[in-house]
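Peer 1: need a 3D model of the following:
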Amino acid sequence: MINKLVYSFIFYSLFKKSDGILYQMEIEQKNAVSLKQPEVVFLSFFGIGFAPWAPGTFGTVGTLPFLYLLGLMEAPFLIFVPFIAVFTAISCFIADYAQKKYKLHDPGWIVIDEVLGMSVTWLFLQSQDLLHLAIAFALFRFFDIIKFWPASYFDKEVHHGSGTILDDIISGIYAGLVYLGINATGLIS
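Peer 2: Sure thing, here's the model as predicted:
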């Protein structure tokens, strides 16, 4: 049972965009979207969202150097909360605008939601070393792909910018809480 779940998770995360007609439709819609548009540059995190496969994973990986450098500042994490909140609100607005403009719902090239979700998970870290950041990354990707409720509700039922962004924020909170639980056991130091 566990092996089947792990296999399904890996298969889904690598190949979820390659399911026939829907994938072809997304390719055609991508062609109408241009990196010359500022909203596309922002939402795709400077084009990372146009990675040929697993754009969400690439978007999350693209976030890690920034989070690592912020962690080196040794500033209290609570000072980052208002910035993430404002950035989330702006992202919801821009995502809503772009989805209406391009007539899309949560296209794969929008990865600013992964940037924000991973940033939320980062707020929970007890240590800023690469091991803790890697664990946070793995947990966030797991929860972002699985989408436990209420993340699944925002992903499937909320058809505007906030649905695109908030499912990843919720996944980031789940990942952060699980990270705290793992860290409390002493399994990671």
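
Peer 1: going forward, measure contacts and count neighbours with C-alpha atoms only.
Peer 2: Noted.

Peer 1: which SSE is the residue sitting nearest the centre point of the chain in?
Peer 2: In the chain, the C-alpha nearest the mean C-alpha coordinate belongs to E114, at 1.6 Å (C-alpha atoms, centre = their mean). Assessed by DSSP states H and E, E114 sits inside helix 112-123.

Peer 1: so which elements touch that helix?
Peer 2: helix 55-72, helix 81-102, helix 130-146, helix 161-185 (3 or more C-alpha pairs under 8 Å, 6 or more residues apart in numbering; DSSP states H and E).

Peer 1: so how far is V40 from A175?
Peer 2: 27 Å (C-alpha to C-alpha, to the nearest Å).

Peer 1: between the two, who's got more neighbours?
Peer 2: Remark: of A175 and V40, A175 carries more neighbours, 28 against 20, as counted by other C-alpha atoms under 10 Å.

Peer 1: another one to check against the first:
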Amino acid sequence: MSQSHPLPMPTRRELFSNSNHFFAFGFGSGFAPKAPGTAGTLAAIPIYWLISDLSVPLYCVWLVVTFALGVYWCEKSSRALSVHDHPGIVWDEMVGYWLTMLLAPPDWYWMLAGFVLFRIFDIAKPWPVSLADRKISGGLGIMVDDVLAAVYAWLAMQLLIWLVV
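Peer 2: Modelled structure (predicted):
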């Protein structure tokens, strides 16, 4: 994103006093000066490690709840900053990573593979990810393109697991 002036950011105080900013900015990982989406995805890894033992139904509930909350938090944070899909808003990357890791073994090398696959598809935005990114607005739009990228990453991950395990 090339702009002549910097995008508005919540202050550190606002980050910790406003739950919408706190979660939308991935507990502060979205403050990374370079590649905040990558930083947000990295912030999702320890949480994945904590939730990886959930049963599949509970893990799916986790995904649905974090997606729904993400729509709300990202919408509120985006509106407060007057910037749609602010680069520092990384909750969508976090949920995308967790979706990528659905049914994956919780070993470090699978966590790394999921990270790489998700980042590739999130950055490349193959169709219909690119279409959703352009056409869907608000908090839903912020979340949906990353979830669609995660579906591609999940399919690639499942294929990789099937080939290796």
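
Peer 1: sorry, back to before: quick one: the residue nearest to the centre of the first structure and F58 touch, right?
Peer 2: No. Using C-alpha atoms under 8 Å, E114 of the first structure is not in contact with F58; the gap is 9.1 Å.

Peer 1: list the residues that contact the corresponding residue of the second structure for S119 of the first structure.
Peer 2: Taking TM-score structural alignment for the superposition, S119 of the first structure sits opposite W98 in the second structure. By C-alpha atoms under 8 Å, 6 or more residues apart in numbering, the contact list for W98 of the second structure reads 44, 48, 63.

Peer 1: try 10 Å
Peer 2: Residues in contact with W98 of the second structure (C-alpha atoms under 10 Å, 6 or more residues apart in numbering) are 41, 44-45, 47-49, 51-52, 59-60, 62-63, 66, 92, 104, 111, 114-115, 118, 147, 150, 154.

Peer 1: before we move on, what about M111 of the second structure?
Peer 2: M111 of the second structure makes contact with 45-46, 48-49, 97-98, 100-101, 104-105, 117, according to C-alpha under 10 Å, 6+ apart.

Peer 1: buried members of the residues you listed into PyMOL, please.
Peer 2: Applying 16 or more other C-alpha atoms under 10 Å to these, the buried members can be selected in PyMOL as follows:
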select buried, resi 45+48+97+98+100+101+104+117
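
Peer 1: sorry, back to before: now the helices and strands packed on helix 112-123 of the first structure in a markdown table, with distance to S34 of the first structure?
Peer 2: Shown next, in a markdown table, are these (distance: least, C-alpha to C-alpha, whole Å):
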| stretch | distance to S34 of the first structure |
| --- | --- |
| helix 55-72 | 16 |
| helix 81-102 | 10 |
| helix 130-146 | 26 |
| helix 161-185 | 19 |
